[in-house]
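Peer 1: sequence plus the predicted model coming up.
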Amino acid sequence: MIRVIATDIDHTLIDERGVLPLINVEAIQAAAARGIRIVLATARRRQPTLEVAQRLGVPVSLVCHNGGRVWDDQDHEILHHTIDLSTARRMAVLADQHNLPFIFTIDEINLYNARVSHGTPSMVLDQTAVPSLLTAVALPPTRIVAQGLEAATLMIEALGRDQNVHLFQYSRDGELYSAIAAHPQATKENALAELCRRWGCAPGEVLALGDAEADVGMLRWAGVGVAPKGSMPQALAAANWISPSARLGGVAVAIHRYALLG
């Protein structure tokens, strides 16, 4: 019996166009009406995640920054992991030296250099452009985002063997397009495990859905892991089942298949 549904947002709950299919909303509302807890597990910051949660119209727990910060469905923050400051400042030096697009997120504020692309309107909120990331990074960040192949490769080479960070890589069609550095314990599966511990739920009672490398641990940890068609190869390999694509409402199909039958 499924008691918890945890879903990634981008390219899973929401499709590649930024569209949230109505059938996904309806399926989540039907699950919540049965008492199933809903978790949004995403690389997004709190505010953009809240915007999606509000569109669902049900109580939602938030796993933000891939597990760096976690709020339960009563809006209590239960976890907040940050990167070691010395490690972060070492990366800031490289970002300044190479003048590549990097974002350092501190207390939900994105500190960025001039080359960063903001993408969606919600990403423009709480942004601060700085002339020097090294000067600006005075507190431990929740995450470091490297945009584009060159910046992502630089961060992977610099921090790939660092025990103080966990690296998430993002690719489409086999091409690396970004990377995120976080605290070693800042993972979706760790965040989900803590929420379930508080709720008295076992992994076998969890349905998890995601499309990226950052979702792999969560897909394997949950009793049922689902990846939409078109997901990164790592997510497809970790999943118990491949759903229709995000555009076709794969989340809704999975919820009906595993949580609403019977």
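Peer 2: Arrived safely, thanks for sending.
Peer 1: switch to C-alpha atoms for all contacts and neighbour counts from now on
Peer 2: OK.
Peer 1: can I assume residue 188 is in contact with residue 62?
Peer 2: No. Contact criterion CA atoms under 8 Å: residue 188 and residue 62 do not qualify, at 10.5 Å.
Peer 1: this is the comparison structure:
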Amino acid sequence: MPIRLIATDMDGTLLRSDHRTISPRTREAFAGAREAGIDVLAISGRQPYSIGAIVADSPLDGAVVGSNGSVAMDLLTREVLFEETLTVEAQRAIVEGILAEFPHAKVSSSREAGNTYVTQHGYAGLEDPGAEIARWEVSHRRADLDEVLAEPSVKLAILDPGVPAESLLALARSLDVPGAFPTTSGAPFLEIGKAGVSKATALARFAEARGYAPEEVVAFGDNNNDVEMLRWAGLGVAMGNAVPAALAAADQVTSHHDEDGVAKVIERLLA
């Protein structure tokens, strides 16, 4: 079947190691795909405001999926296409389980399509998300843990600077909290979303709405939060820098993200 949709993760996949720039060759490859009538989609653990700042005026500017599949938005209109949230009960249960083992962990909640952060006092490394590259203003406030967990989240981040994210992930998976889906993306924190929601479910939802079969979809990724998407797509492509789980889930492996791995595959597909 012909390729009708190309979906790409951002950090470690589409972007260079600066986590900000798309190489000229990769931009040209996506422009070529668009000219060939192929739809394209950025799909990330980032929130839409952050995705939007990076893909602005590029071939990927339009509909995007953020928060590991929990939020889809049309960047051009700011319309929220869909949103899935982690319940208060599930997030409280998983945080309690994490804190029982790692009492110094801190928590941040992303809400309202990723446009609002409520972050626990003492959480390091997220001093003001509105100050990073953002397409529009983002609300951020510090609060006690009870307030952080008081409302549903599109994504919950749990960080302990002294504990690797993979150790937090192993614990979260062992807790097996109903309603919660833990993953990691290469960032130093654990990411929790709603159970049953992933980049794969969001990609499937996006594709189905446009009449695309899985066999007509190519997906690129590099980390644990890309595994389900790589398995779902007709052609799942892992980056040369991908983690073992992503490599195992993929149909193909391309070059490192700093070596235009995504562009090389798109160029071959278009040829």
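Peer 2: Looks like it arrived, so ask away. Since we're looking at a predicted model, the values are computed, not measured.
Peer 1: TM-score for these two?
Peer 2: The TM-score (TM-score structural alignment, normalised by the length of the first structure) is 0.87; 256 aligned residues with a CA RMSD of 2.7 Å.
Peer 1: returning to what we had before: shared neighbours, residue 188 and residue 62 of the first structure?
Peer 2: Jointly contacting residue 188 of the first structure and residue 62 under the rule CA atoms under 8 Å, 6 or more residues apart in numbering are residue 41.
Peer 1: show me what counts as buried in the lengthiest helix in the first structure.
Peer 2: For the first structure, the helix with the greatest residue count under DSSP state H is helix 85-98. By neighbour count with 16 or more other CA atoms under 10 Å, helix 85-98 of the first structure contains the buried residues 87-89, 91-92, 94-96.
Peer 1: just stretch 53-61 of the second structure next, same as before
Peer 2: With burial defined by 16+ other CA under 10 Å, the residues of stretch 53-61 of the second structure counted as buried are 53-55, 59-61.
Peer 1: make TSV out of those residues and add distance to residue 15 of the second structure and secondary structure.
Peer 2: Output for those, formatted as TSV (distance: CA to CA, whole Å; DSSP: H, G, I helix; E, B strand; the rest coil):
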residue	distance to residue 15 of the second structure	secondary structure
53	13	helix
54	9	helix
55	10	helix
59	14	coil
60	12	coil
61	15	coil
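Peer 1: and the longest helix of the first structure, what other elements does it pack with?
Peer 2: On a contact count with 3 or more CA pairs under 8 Å, 6 or more residues apart in numbering; DSSP states H and E, helix 85-98 of the first structure meets helix 133-136.
Peer 1: now the helix it packs on: how far from the chain's centre is it?
Peer 2: 25 Å (CA atoms, centre = their mean, to the nearest Å).
Peer 1: from the buried residues of stretch 53-61 of the second structure, which is closest to residue 221 of the second structure?
Peer 2: For the buried residues of stretch 53-61 of the second structure, the minimum distance to residue 221 of the second structure (CA to CA) is 15.8 Å, reached by residue 60.
Peer 1: would you confirm that the closest one contacts residue 32?
Peer 2: No. Contact between residue 60 of the second structure and residue 32 fails when scored by CA under 8 Å: they sit 11.7 Å apart.
Peer 1: just give me the closest of the buried residues of stretch 53-61 of the second structure to residue 154 of the second structure.
Peer 2: residue 53 (19.5 Å).
Peer 1: and the closest one? What does it align with in the first structure?
Peer 2: Correspondence of residue 53 of the second structure to the first structure, assessed by TM-score structural alignment: residue 51.
Peer 1: tell me the contacts of that match?
Peer 2: By CA under 8 Å, 6+ apart, residue 51 of the first structure lies in contact with nothing.
Peer 1: re the thing from before, and the buried residues of stretch 53-61 of the second structure as a markdown table, adding distance to residue 220 of the second structure?
Peer 2: What follows is these, written out as a markdown table (distance: CA to CA, whole Å):
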| residue | distance to residue 220 of the second structure |
| --- | --- |
| 53 | 20 |
| 54 | 17 |
| 55 | 16 |
| 59 | 16 |
| 60 | 14 |
| 61 | 17 |
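Peer 1: where along the stretch 151-262 of the first structure do the helices fall?
Peer 2: For the stretch 151-262 of the first structure, applying DSSP state H, counting those that start in this stretch gives helices covering 188-199, 216-221, 233-238, 250-258.
Peer 1: which part of the second structure lines up with the third one?
Peer 2: The counterpart of helix 233-238 of the first structure in the second structure, counting by TM-score structural alignment, spans residues 244-249.
Peer 1: how close does the matching stretch sit to the first structure?
Peer 2: Comparison of stretch 244-249 of the second structure with the first structure after fitting gives an average deviation of 0.9 Å (mean CA distance after the TM-score superposition for the first structure).
Peer 1: in that stretch, which residues are buried?
Peer 2: 245-247, 249.
Peer 1: corresponding residue for residue 165 of the first structure in the second structure?
Peer 2: Residue 165 of the first structure maps onto residue 180 of the second structure when the alignment is built from TM-score structural alignment.
Peer 1: repeat for residue 202 of the first structure
Peer 2: So residue 202 of the first structure corresponds to residue 213, using TM-score structural alignment.
Peer 1: burial count for its match?
Peer 2: For residue 213 of the second structure, the neighbour count with other CA atoms under 10 Å is 16.
Peer 1: quick check: it vs residue 2 of the second structure, distance?
Peer 2: The spacing between residue 213 of the second structure and residue 2 of the second structure, counted by CA to CA, to the nearest Å, is 10 Å.
Peer 1: now residue 211 of the second structure
Peer 2: As for residue 211 of the second structure, its distance to residue 2 of the second structure is 13 Å (criterion: CA to CA).
Peer 1: go on, residue 138 of the second structure?
Peer 2: Using CA to CA, we find residue 138 of the second structure at a distance of 39 Å from residue 2 of the second structure.
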